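Colleague: Got a predicted structure plus its sequence, pasted below:
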Amino acid sequence: MGTDTELPPHVLIFPLPMQGHINSMLKLAELFCLANLHVTMLLSEYTHGRLRRHANIESRFSRYPGFRVATIPDGLPEDHPRVGERTMEIVMSLLKVGGAEFRKLMETTDALSDGGGKDEGKYDYWKKEELDLMVTSVCGNGGLSPATRSSSVCRVNDVNDPGFQTIIRETRRTALSSGLILNSFEDLEGPILDQIRKPIPNLYSIGPLHTHLKARLESQKSEESSLPSSSFYEEDRSSMSWLDSQPAKSVLYVSFGSVTLLTRNELLEFWYGLVNSGHKFLWVMRPDSIVGDNKDNPNSAELEEGTKERGYLVGWVPQNEVLAHPSVGAFFTHSGWNSTLEGIAAGMPMICWPYFADQTINSRFVSDVWKVGLDMKDSCDRVIVERMVRT
């Protein structure tokens, strides 16, 4: 290269283009930047557009000269919903087009030109619970198997299902990596992490990432010590003003994440259960979260009219700020891994209604192992909702 100057390590991060994965990966990228590493974040063009509209990723990372964003298409049309059970279509499409697009990117960019070619180390990052396929039993928790209850990750009607086979293949490939970075921590999952270390000794549990990053920013007296947004949706700050007017520990925060879909019947069962509980609640209801004919679905205005006395409906919120607010006393969640860790870190008792993927496993651990919440399993009944909120 004509110089003896040693360049810092360069990390390429390629998250699954879904909000939960990108959210934690951006935190990991910022931690790497704070350690003076160069980072290239590879995003799909679609997710990059969503982040630019609602999270201002360029401004967030502008103070890190070693950070850059590269994009590739995900192969899906712009109007693809990218939510619910159809999220697996993102993975399958990337498998078709991603490899060729990635190679094309590497041929036309200097993103990793100084990385050393084929000798680069490959470190996998997982949100932890996706790796439970590698664990058949866990010492120290009574032989409870993480994958005994039906889950769309662990059980399918056809073992040759392409999505299922992809998950198995990628999980097995993880053992071939130079190391594994997990958004978890020893005090929470020590026995499970010990099991994963058997096939993958170089395991680094650095979670919860959101508290880790916040502590690092505060230690450096950063002007941006609060956690920046990584949202695909516009955050409604009016929710914080509403919380300011509520008594301490009086509000149930309700959010089912960025990809969960509700039927009209499920929506009404939750609504009646929450209203009948008599407790105040802040409910995040994404504009794309209801399936079916929109003409048959109750709109937010109708629901708001019926919840004026004790409920507040919003499209999206800054979740960590909400969970840290003194008015919030519990968390009704879909049990996504990020939300589960954020709820635990905030000391929130949780009511869990898992939707798919690793969420059924997460909710089971919340209720049966860590004993910090209640698991609704796959039930959706107003009487059960009311009873659990009152508990």
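Modeller: Sure thing, it's come through.

Colleague: use CA for all of it now, contacts and neighbours both
Modeller: OK.

Colleague: all strands for the stretch 101-250 of the chain, in order.
Modeller: Along the stretch 101-250 of the chain, the segments classed as strands by DSSP state E, counting those that start in this stretch run 123-126, 179-182, 203-205.

Colleague: would you list these in a markdown table and tack on mean neighbour count and distance to residue 243?
Modeller: Below are the strands of the stretch 101-250 of the chain laid out as a markdown table (neighbours: other C-alpha atoms under 10 Å; distance: least, C-alpha to C-alpha, whole Å):
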| stretch | mean neighbour count | distance to residue 243 |
| --- | --- | --- |
| strand 123-126 | 19 | 33 |
| strand 179-182 | 20 | 33 |
| strand 203-205 | 18 | 34 |
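
Colleague: The helix or strand containing residue 275 packs against which elements?
Modeller: Element membership for residue 275 (DSSP states H and E) is helix 264-277. Here helix 264-277 touches helix 382-390, going by 3 or more C-alpha pairs under 8 Å, 6 or more residues apart in numbering; DSSP states H and E.

Colleague: what does whatever helix or strand comes next after the helix holding residue 275 rub up against?
Modeller: Helices and strands here follow DSSP H and E; after helix 264-277, the next one along the chain is strand 280-284. Applying C-alpha atoms under 8 Å, 6 or more residues apart in numbering, the external contacts of strand 280-284 come out as 239, 250-256, 274, 310-317.

Colleague: The helix holding residue 275 to strand 280-284, inter-axis angle?
Modeller: Here the directions of helix 264-277 and strand 280-284 differ by 160 degrees (axes from the mean of the first three to the mean of the last three C-alpha atoms, to 10 degrees).

Colleague: Next, the buried residues of helix 264-277.
Modeller: Residues 264, 267-277 are the ones in helix 264-277 that count as buried (16 or more other C-alpha atoms under 10 Å).

Colleague: again with stretch 377-390
Modeller: Going by neighbour count (16+ other C-alpha under 10 Å), the buried part of stretch 377-390 is 377, 380-382, 385-386, 388-389.

Colleague: what about residue 208, distance to residue 360?
Modeller: Residue 208 sits 20 Å away from residue 360, taking C-alpha to C-alpha, to the nearest Å as the criterion.

Colleague: Neighbour count: the two, which is higher?
Modeller: The residue with more neighbours, out of residue 208 and residue 360, is residue 360; 28 against 18, by other C-alpha atoms under 10 Å.

Colleague: let's bring in a second model and compare:
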Amino acid sequence: MAAAHVLVFPFPAQGHMNCMMHFATGLLGAGLHPPRLGDAAAALAAGSRRLHFMSVPDGLPDDHARAVGDFLEHMELLRTKGSVAYRVLLTSLVRAGDDSAGFPPVTCVVADLSIPRLSIPRLFELGELPFPAGGDLDEPVRGVPGMENFLRRRDLPSFSRGCGNPMLQKVNEDTAHSRKARALVLNTAASMEGPALAHIAPNMRDVFAIGPLHTMFPAPAAAGSLWRADDGCMAWLDVLPDRSVVYMSLGSLTVISLEQFTEFLHGLVAAGYPFLWVLRPDMSAALREAITAAGDSKARVVEWAPQLDVLRHRAVGCFLTHAGWNSTLEAAVEGVPTVCWPFFADQQMNSRFVGGVWRTGLDMKDVCDRAVVERMVREAMESGEIRASAQALARQLRRDVADDCGSSAAEFQRLVGFIKVLSLSMADTGQ
């Protein structure tokens, strides 16, 4: 059989790189060759001769901030300038591999640049999209199978709001392109999103639900990280009582105004619990105010945290999060109740599932008021019902990734076999 050589191509953002690093680690364990296009995690690359890192230019200068406000520009440059360099590299890797690293030709590509949202074309057909910016956000959305009873306009991706949003049209176009793929690989578990998987499957040639990847295939904490985590916060947590701390992190892209920051701060202080707050380097102007307002004994503010370790720590009682998918999965696996304040993209939908389907936390979308922050943080910290739901989901997810009987573990093995068959067919056809 021809050697299977997988090219893993993440979108160049922190959350995407995190997920793909765990995926590449899993492929290594299965005996495949998975090089990954990117600059980070050189330490992991040095530890394995079968993991090779390469990069392609995205069309922006090295010192460009690549902020969320530039997202459409970044996407367009990746589609034009970046794709040219990518195709040149891919062509060389498919034809000859990488002789200098001893890699065989590439036989399979796993890319996350085109994310299918398979219901969006149908929502256009039904007239559910686009809806006006001033429309009723609590209007039910009826066109998504399995979600008729709980989905509202405000739960759709943020780019759905307002007619003429270019991002909405782009996602609609990308959905058609995604259906041409040989398979769709999802970092989820059947126990979390069974109805959604059942809806997706008939629209794709094959679907693999192989998550949560970070639990199945742990990678070094620093691998893929754009910022250095402040490990000192772990010692601060060590001296605090069990389930007494609110951990707050809004991820790698969320932008908050000074007014929103002030509401969060006053709400956290009023809730009365110690809190660990991640304020990225680009938010660092607020650090002194946060520490002064709360006092050193009640607050710890860091530019970046070792999130997996924090969520596993006994002192953490709840997680105030942007509801990015990585953060949502990481909290779910650890059974930590969440308060969700989504910013954009998939986060609106994720937060609705947390509050309205899994019941593992509270959905605070579209609100940034100190009284609401205080009330929801207290409820997440103190509700036995929410904690029980969170812990029940955590137990199920651990069963899902168990090697002997887990559905995600079995799906990953099926994926490995699928990739090997692709490699053999390429060798047989000379493609």
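Modeller: Cool, the structure landed. What you see is a predicted model; the values in this text were computed from it and never measured.

Colleague: Give me the TM-score for this pair.
Modeller: Once superposed, chain against chain, the TM-score is 0.83 (TM-score structural alignment, normalised by the length of structure 1); 352 aligned residues with a C-alpha RMSD of 2.5 Å.

Colleague: what's the most distant pair in the buried residues of helix 264-277 of structure 1?
Modeller: Across the buried residues of helix 264-277 of structure 1, no pair lies farther apart than 264 and 277, at 20.0 Å, counting by C-alpha to C-alpha.

Colleague: tell me what the longest helix seen in structure 1 is packed against?
Modeller: Longest helix of structure 1, by residue count under DSSP state H: helix 88-108. Packed against helix 88-108 of structure 1 by the contact rule (3+ C-alpha pairs under 8 Å, 6+ apart) you find strand 67-72, helix 162-174.

Colleague: Mind doing that once more with 7 Å?
Modeller: Packing contacts for helix 88-108 of structure 1, counted by 3 or more C-alpha pairs under 7 Å, 6 or more residues apart in numbering; DSSP states H and E, involve no helix or strand.

Colleague: Which positions within that helix qualify as buried?
Modeller: The neighbour-count check on helix 88-108 of structure 1 (16+ other C-alpha under 10 Å) flags 88-92, 94, 98, 101, 105 as buried.

Colleague: Now do that helix and helix 162-174, the angle between them.
Modeller: Helix 88-108 of structure 1 runs at 50 degrees relative to helix 162-174, counting by the same axes, to 10 degrees.

Colleague: In structure 1, what range does the longest helix along structure 2 match?
Modeller: With secondary structure taken from DSSP H, structure 2 has its longest helix at helix 407-429. Using TM-score structural alignment, helix 407-429 of structure 2 corresponds to no residues of structure 1.

Colleague: Pull out the buried positions in that helix.
Modeller: Within helix 407-429 of structure 2, the residues that count as buried by 16+ other C-alpha under 10 Å are 407-413, 415-416, 419-424, 426.

Colleague: Also stretch 108-121 of structure 2?
Modeller: Buried-residue list, stretch 108-121 of structure 2, by 16+ other C-alpha under 10 Å: 108-110, 112-114, 116-121.

Colleague: With distance to residue 285 of structure 2 added, can I get those residues in TSV?
Modeller: Shown next, in TSV, are those (distance: C-alpha to C-alpha, whole Å):
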residue	distance to residue 285 of structure 2
108	45
109	42
110	39
112	34
113	33
114	35
116	37
117	37
118	41
119	41
120	39
121	42
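
Colleague: quick one: what helix or strand has residue 64 of structure 2 in it?
Modeller: Under DSSP H and E, no helix or strand contains residue 64 of structure 2.

Colleague: Counterpart of it over in structure 1?
Modeller: Under the alignment (TM-score structural alignment), residue 64 of structure 2 pairs with residue 80 in structure 1.

Colleague: can you tell me how far that match sits from residue 74 of structure 1?
Modeller: 11 Å.

Colleague: Who has more neighbours out of the two?
Modeller: Each of residue 80 of structure 1 and residue 74 has its neighbours counted (other C-alpha under 10 Å); residue 74 has more, 24 against 11.

Colleague: mind checking how far the more buried one is from residue 94 of structure 1?
Modeller: Taken as C-alpha to C-alpha, the span from residue 74 of structure 1 to residue 94 of structure 1 is 5 Å.

Colleague: And residue 301 of structure 1, what's its match in structure 2?
Modeller: In structure 2, residue 301 of structure 1 lands on residue 288 (TM-score structural alignment).

Colleague: So which residues of the stretch 101-250 of structure 1 form helices?
Modeller: Ranges of helices within the stretch 101-250 of structure 1 are 162-174, 186-197, 209-219, 238-244, based on DSSP state H, counting those that start in this stretch.

Colleague: okay, the ones you listed in JSON lines with mean neighbour count and distance to residue 353 of structure 1 next?
Modeller: Below are the helices of the stretch 101-250 of structure 1 laid out as JSON lines (neighbours: other C-alpha under 10 Å; distance: least, C-alpha to C-alpha, whole Å):
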{"stretch": "helix 162-174", "mean neighbour count": "15", "distance to residue 353 of structure 1": "23"}
{"stretch": "helix 186-197", "mean neighbour count": "16", "distance to residue 353 of structure 1": "21"}
{"stretch": "helix 209-219", "mean neighbour count": "17", "distance to residue 353 of structure 1": "23"}
{"stretch": "helix 238-244", "mean neighbour count": "15", "distance to residue 353 of structure 1": "23"}
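
Colleague: Closest to residue 154 of structure 2 out of the buried residues of helix 407-429 of structure 2?
Modeller: residue 408 (30.5 Å).

Colleague: Hmm, residue 211 and that closest one touching each other?
Modeller: Yes. Using C-alpha atoms under 7 Å, residue 408 of structure 2 is in contact with residue 211, at 5.9 Å.

Colleague: list residues touching both of those two?
Modeller: Shared contacts of residue 408 of structure 2 and residue 211 (C-alpha atoms under 7 Å, 6 or more residues apart in numbering): residue 189.

Colleague: what's around the residue mapped onto residue 32 of structure 2 from structure 1, how many residues?
Modeller: Aligning on TM-score structural alignment places residue 32 of structure 2 opposite residue 37 in structure 1. Look at residue 37 of structure 1: counted by other C-alpha under 10 Å, it has 20 neighbours.
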